[in-house]
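Student: Pasting the sequence and the predicted model now:
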Amino acid sequence: MFEPYLTKWTLQPDGAPIHTPGSDLLPVRFDGLPAMLKIARDSEEKVGALVMRWWGGEGAARVYRHEGDALLLERATGPASLIRMALEGEDDQASRIACATIARLHAPRPAPAPELVTLEAWFRSLWPVARRQGGLFAEAAGVARELLGSQREVVVLHGDVHHENVLDFGERGWLAIDPKRVIGDRGYDYANLICNPELPTVTQPARFARQVEVIAEASGLGRERLLRWVLAYAGLSAAWFLEDGDAESAESDMRVARLAAEALDR
């Protein structure tokens, strides 16, 4: 699958292939530069390539080439890692770096944005789970409906900001990869930094309280608005995990949702 593009774009393989549920990737060299050749296999990844192009390398990896399902990207080669920072005593700094990157992504661009999914449609998986299960899912759904009905600062969203989608690009700084295809209130993009189930400390009450404080300040959202987006997003993420049969990750999200609901009640 890589060969046609290796030839067409004069690329040299520079590592082993990487296979994810949505794409196939190959580290390569392009004009002597480290790059990543990505072949999308699902519609979300294909639209994500259009978002990457639209960002124009500001806050995100540069796009060197794009044709059909194939995307040639600038490759991160810096040594630092946000998830490692978060686990080794630099959680505050990791969150501030991610927030600064999100702000760059949300900045206006001169070109029209690609056609994207609205945030209202993005939340569609939450509603049936809330009707079936009630309780905290219903509370998350109620808050989500209120937020969706009163959106402000509507921007092209990354849609999946977490500690492994913001990478160290050396002299170019911290840049995002792997966006989704959604547009809506900018508050949505900050919630996953607190909910990220790949981070083992995510359900710790002290970590939660501290990162709400750090991210509310760094994002300019304020504490209550951030907490409401966290509650809404955690319910949605849990609903997605239930659709995938991953009850353990869904429970992690609902523990975060509970922390957000309790903090809003104080």
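Tutor: The structure has been received and is ready for your questions.

Student: going forward, measure contacts and count neighbours with C-alpha atoms only.
Tutor: OK.

Student: Now do the helices in the stretch 101-250 of the chain.
Tutor: With DSSP state H, counting those that start in this stretch, the ranges of helices along the stretch 101-250 of the chain come out as 119-122, 126-133, 135-148, 188-195, 205-219, 223-243, 247-265.

Student: Format those as TSV; extra columns: distance to residue 84 and mean neighbour count.
Tutor: Shown next, in TSV, are the helices of the stretch 101-250 of the chain (distance: least, C-alpha to C-alpha, whole Å; neighbours: other C-alpha atoms under 10 Å):
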stretch	distance to residue 84	mean neighbour count
helix 119-122	30	14
helix 126-133	31	16
helix 135-148	30	19
helix 188-195	14	24
helix 205-219	15	17
helix 223-243	22	24
helix 247-265	20	19
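
Student: among those helices, which is nearest residue 24?
Tutor: Among the helices of the stretch 101-250 of the chain, the nearest to residue 24 by C-alpha to C-alpha is helix 223-243 (22.6 Å).

Student: Who are the packing partners of the closest one?
Tutor: Counting contacts by 3 or more C-alpha pairs under 8 Å, 6 or more residues apart in numbering; DSSP states H and E, helix 223-243 packs against helix 126-133, helix 135-148, helix 188-195, helix 205-219, helix 247-265.

Student: how about these, which one is nearest residue 173?
Tutor: helix 205-219 (17.6 Å).

Student: Summarise which helices and strands that closest one is packed against.
Tutor: By 3+ C-alpha pairs under 8 Å, 6+ apart, helix 205-219 packs against helix 91-106, helix 188-195, helix 223-243, helix 247-265.

Student: Residue 186 reaches residue 159, doesn't it?
Tutor: No - Residue 186 is not in contact with residue 159 according to C-alpha atoms under 8 Å; the separation is 9.8 Å.

Student: For burial, what's the neighbour tally of the nearest residue to residue 219 once chain neighbours are set aside?
Tutor: With sequence-adjacent residues excluded and distances taken as C-alpha to C-alpha, 6 or more residues apart in numbering, residue 219 is closest to residue 99, at 5.9 Å. Other residues near residue 99 come to 23 when the count uses other C-alpha atoms under 10 Å.

Student: want to compare, so here's the second one:
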Amino acid sequence: MTAPGFRIPARLQDTVRRWTDGAGEAWLTALPRLAAESLARWDLVLERVCEPGGQISLVLLVRRADGTPAALKIGYPHPEGAQEHAALTHWDGHGAVRLLESAPEDGTLLLERLNSEVPLLSLPEGKAMLEALGALRLLWVAPPEQHDFTLVADYVQGLREALARRRDLPAAAELLPLVDEALELSAALLADATTRDERLLLHGDYHHGNVLAAERSPWLAIDPKPLVGERAYDLAWLVQDRLETLAGSPGPEAAARRRLHRLADDAAVDRDRLRGWTLFRTVEAGLWSLDVGDTQHASLYLEFAAMI
């Protein structure tokens, strides 16, 4: 089988190499072969590579045999994305991109084509937050009765263990009060969650960059890392969106708290639970970024966590 000729986006190469500590090199080498197999499997014609594309996925713009435009996504294999196809199947285009075909064993999905050049990031923040919450509400549905989605409680326990290990990083020496608060809050949230029994299908990685304009709906979500749990956990990642803009605004601390309170009230979730999950997820992301050498994002995450 002849591999298609295309250039792997620089961002994809960079993030896979940095985030996988060299383990992703074999996958990058195999990408042309994986693409050729998928193009042949579903009788697709390659148009072009989507640039810059995903951080850990190759996205090819293609046409199906009947001329319909579509997007072929080949993702780096990782546990968080293993159930993307199952979530998209369950949503069936309601609030999210529609799944056309899938080969989950290869991390390959054929998706309806959205307007990748018009994410919610293209809108002013206030309008984007309003649209984002409206689209996210559509995704919060009951999971299938028999499902394999990871529960928030199980996933967070793994994150807590990793955060506790990264607490000893030399660069985290001055962050111990913030890290300890994140660990304490997450433990309390998990303990209390057992009495709430809010088990909804969550996106898991919901932010303005993961919501694109579409023809059949104004906005549709992409790239879920699905979990089952409470809405406040899902909403937390939206609270810390556009950190660069927030950090540069007048009175960023007050602006961060206003954003958190507004989203909590609009989504009818408890403010304290949303703050707790936001703090935990942001601190965890900050120390993970420190661990992989991404000091720029680590600084933004940790500054925001201190604000709230």
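Tutor: Received the coordinates, thanks. Not measured: the values here are computed from a predicted model.

Student: just to revisit the earlier point, for residue 118 of the first structure, find the nearest of the helices and strands packed on helix 223-243 of the first structure.
Tutor: Per C-alpha to C-alpha, nearest to residue 118 of the first structure of those: helix 135-148, 9.8 Å.

Student: aligned partner of the residue nearest to residue 219 of the first structure in the second structure?
Tutor: Aligned against the second structure by TM-score structural alignment, residue 99 of the first structure finds its counterpart in residue 133.

Student: correct me, but that match touches residue 267?
Tutor: Yes - counting by C-alpha under 8 Å, residue 133 of the second structure touches residue 267, with 7.4 Å between them.

Student: Figure out which of the helices and strands packed on helix 223-243 of the first structure is closest to residue 50 of the first structure.
Tutor: Closest among these, using C-alpha to C-alpha: helix 188-195, at 18.3 Å.

Student: residues touching residue 25 of the second structure, list them.
Tutor: With contacts defined as C-alpha atoms under 8 Å, 6 or more residues apart in numbering, the neighbours of residue 25 of the second structure are 16, 17.

Student: Residue in the first structure paired with it?
Tutor: Aligned against the first structure by TM-score structural alignment, residue 25 of the second structure finds no counterpart at all.

Student: Now do residue 25 of the second structure against residue 57 of the second structure, distance only.
Tutor: 13 Å (C-alpha to C-alpha, to the nearest Å).

Student: what do the two both touch?
Tutor: Between them, residue 25 of the second structure and residue 57 share no contacting residue, judged by C-alpha under 8 Å, 6+ apart.

Student: middle-most residue in the second structure, spatially?
Tutor: residue 205 (2.5 Å; C-alpha atoms, centre = their mean).

Student: Distance check, it against residue 198 of the second structure.
Tutor: Distance, residue 205 of the second structure to residue 198 of the second structure, by C-alpha to C-alpha: 18 Å.

Student: for residue 83 of the second structure, same thing?
Tutor: Taking C-alpha to C-alpha, one finds residue 83 of the second structure at 20 Å from residue 198 of the second structure.

Student: How about residue 46 of the second structure?
Tutor: Taken as C-alpha to C-alpha, the span from residue 46 of the second structure to residue 198 of the second structure is 43 Å.

Student: who has more neighbours, those two?
Tutor: Neighbour count, other C-alpha under 10 Å: between residue 46 of the second structure and residue 198, residue 46 has more, with 20 against 14.

Student: Quick check: the aligned residue for the more buried one in the first structure?
Tutor: Using TM-score structural alignment, residue 46 of the second structure sits opposite residue 13 in the first structure.

Student: For that match, give me its contacts.
Tutor: Residue 13 of the first structure neighbours (C-alpha under 8 Å, 6+ apart): 6, 26, 27, 28, 29.

Student: what does the fourth one align to in the second structure?
Tutor: Spelled out, that is residue 28 of the first structure. Residue 28 of the first structure maps onto residue 62 in the second structure, by TM-score structural alignment.

Student: Spit out the contact partners of that match.
Tutor: 44, 45, 46, 47, 48, 69, 70, 71, 72.

Student: Which residue is the nearest non-sequential neighbour of it?
Tutor: Closest to residue 62 of the second structure by C-alpha to C-alpha, 6+ apart is residue 46, at 4.5 Å.

Student: Now do whichever strand or helix holds the one you found: distance to the chain's middle.
Tutor: Residue 46 of the second structure belongs to strand 45-49 when assigned by DSSP states H and E. How far strand 45-49 of the second structure lies from its chain's middle: 25 Å, per C-alpha atoms, centre = their mean, to the nearest Å.

Student: Now do the buried residues in it.
Tutor: 45, 46, 49 (16 or more other C-alpha atoms under 10 Å).

Student: quick check: angle from the next helix or strand after that strand to strand 45-49?
Tutor: Scanning forward in sequence from strand 45-49 of the second structure by DSSP H and E, the next helix or strand is strand 57-63. Interaxial angle of strand 57-63 of the second structure relative to strand 45-49 (axes from the mean of the first three to the mean of the last three C-alpha atoms, to 10 degrees): 130 degrees.

Student: Is the residue lying closest to residue 58 of the second structure once chain neighbours are set aside in a helix, a strand, or coil?
Tutor: Nearest non-adjacent residue to residue 58 of the second structure, counting by C-alpha to C-alpha, 6+ apart: residue 74, 5.2 Å away. Three-state assignment for residue 74 of the second structure (DSSP: H, G, I helix; E, B strand; the rest coil): strand.

Student: residue in the first structure matching residue 74 of the second structure?
Tutor: Correspondence of residue 74 of the second structure to the first structure, assessed by TM-score structural alignment: residue 39.

Student: Check residue 115 of the second structure too.
Tutor: Using TM-score structural alignment, residue 115 of the second structure pairs with residue 77 in the first structure.

Student: Residue 286 of the second structure versus residue 177 of the second structure, what's the distance?
Tutor: Distance from residue 177 of the second structure to residue 286 of the second structure, counting by C-alpha to C-alpha: 14 Å.

Student: Please read the previous query as pertaining to residue 36 of the second structure.
Tutor: For residue 36 of the second structure, the distance to residue 286 of the second structure - C-alpha to C-alpha - is 37 Å.

Student: cool, and residue 233 of the second structure?
Tutor: 17 Å.

Student: go on, residue 43 of the second structure?
Tutor: For residue 43 of the second structure, the distance to residue 286 of the second structure - C-alpha to C-alpha - is 43 Å.
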